[in-house]
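>>> Build me a structure from this.
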Amino acid sequence: MATEQPDLIGPDEVAYRLELTPAQLKVTWTALKTLADDLGHDEHDVLEVVRQVLAKLPDENAIRAIRLDQPR
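Sure, this is the predicted structure:
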């Protein structure tokens, strides 16, 4: 008989911290924005989570100012 495992991380707890370079941040923001724009009406729960993540990132103007073609 299987027993249910309790959630290891609560729904409002931080699950992961991620350090990104400016270029990685821009790519991440762009991917999430594209995903949000492409989600359908049946995926409102996923859209809400994507919007919550985007809200934690810098605003669109700050992201657009990041240049990907800068030399390393």
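
>>> going forward, measure contacts between C-alpha atoms and count neighbours the same way
Noted.

>>> Please identify which helix or strand holds Arg51.
Using DSSP states H and E, Arg51 falls within helix 44-56.

>>> list the buried ones in that helix?
Leu47, Val50, Leu54 (16 or more other C-alpha atoms under 10 Å).

>>> Kindly report the same for stretch 31-46.
Under the neighbour-count rule (16+ other C-alpha under 10 Å), stretch 31-46 has Leu32, Ala36 buried.

>>> hang on, the earlier thing: contacting residues around the helix or strand following the helix holding Arg51?
Going down the chain from helix 44-56, the next helix or strand is helix 60-64, by DSSP H and E. By C-alpha atoms under 8 Å, 6 or more residues apart in numbering, the list of residues contacting helix 60-64 from outside reads Leu25, Lys26, Trp29.

>>> For the comparison step, fold the sequence that follows:
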Amino acid sequence: MASEERTQPGEERGGEELIGPDDVAYRLELTPAQLKVTWTALKTLMDDLGHDEHDVLEIVRQVLAKLPDEHAIRAIRLP
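Coordinates of the predicted model:
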């Protein structure tokens, strides 16, 4: 592919979405402390979402399901 045709993940090219709704869009490596902060932020977001934000709530639940369980996260000590 020529460099002028390259797109970033999530961009469209020729009317086609490059990343499908069930495709992996990004991989992320986290330190234990970063993982704990990420998990805590997602739990806080989930608790703050209203009833009218059901779609976002479901996505947050799906992401949390990919992370270690609460017991494992709580065992991580922050510096």
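
>>> Just give the TM-score of the two.
Comparison of the two superposed chains (TM-score structural alignment, normalised by the length of the first structure) gives a TM-score of 0.89, and 66 aligned residues with a C-alpha RMSD of 0.9 Å.

>>> circling back: buried ones among the contacts of helix 60-64 of the first structure?
Buried by 16+ other C-alpha under 10 Å: Leu25, Lys26, Trp29, out of the contacts of helix 60-64 of the first structure.

>>> is it possible to export these to CSV including distance to Asn61 of the first structure?
Written out in CSV, the entries for these read as follows (distance: C-alpha to C-alpha, whole Å):
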residue, distance to Asn61 of the first structure
Leu25, 13
Lys26, 11
Trp29, 12
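
>>> ok, so of these, who is nearest Arg67 of the first structure?
Distances from Arg67 of the first structure to these, taken as C-alpha to C-alpha, are shortest for Lys26 (8.5 Å).

>>> and the aligned partner of Ile63 of the first structure in the second structure, how many neighbours?
In the second structure, the residue matched to Ile63 of the first structure (TM-score structural alignment) is Ile73. Neighbouring residues of Ile73 of the second structure were enumerated by other C-alpha atoms under 10 Å; the total is 17.

>>> Just list the residues touching Ala33 of the second structure, thanks.
Contact analysis of Ala33 of the second structure by C-alpha under 8 Å, 6+ apart lists Ile76, Arg77, Leu78, Pro79.

>>> swap that for Ala36 of the first structure, sorry
Leu47, Val50, Arg51.

>>> Look at Leu68 of the first structure and give its secondary structure.
Using DSSP: H, G, I helix; E, B strand; the rest coil, the structure places Leu68 of the first structure in coil.

>>> what separates the spatially closest residue to it that is not a sequence neighbour from Val53 of the first structure, distance-wise?
Spatial nearest neighbour of Leu68 of the first structure, excluding adjacent residues (C-alpha to C-alpha, 6 or more residues apart in numbering): Ala23 at 5.6 Å. From Ala23 of the first structure across to Val53 of the first structure, the span is 17 Å (C-alpha to C-alpha, to the nearest Å).
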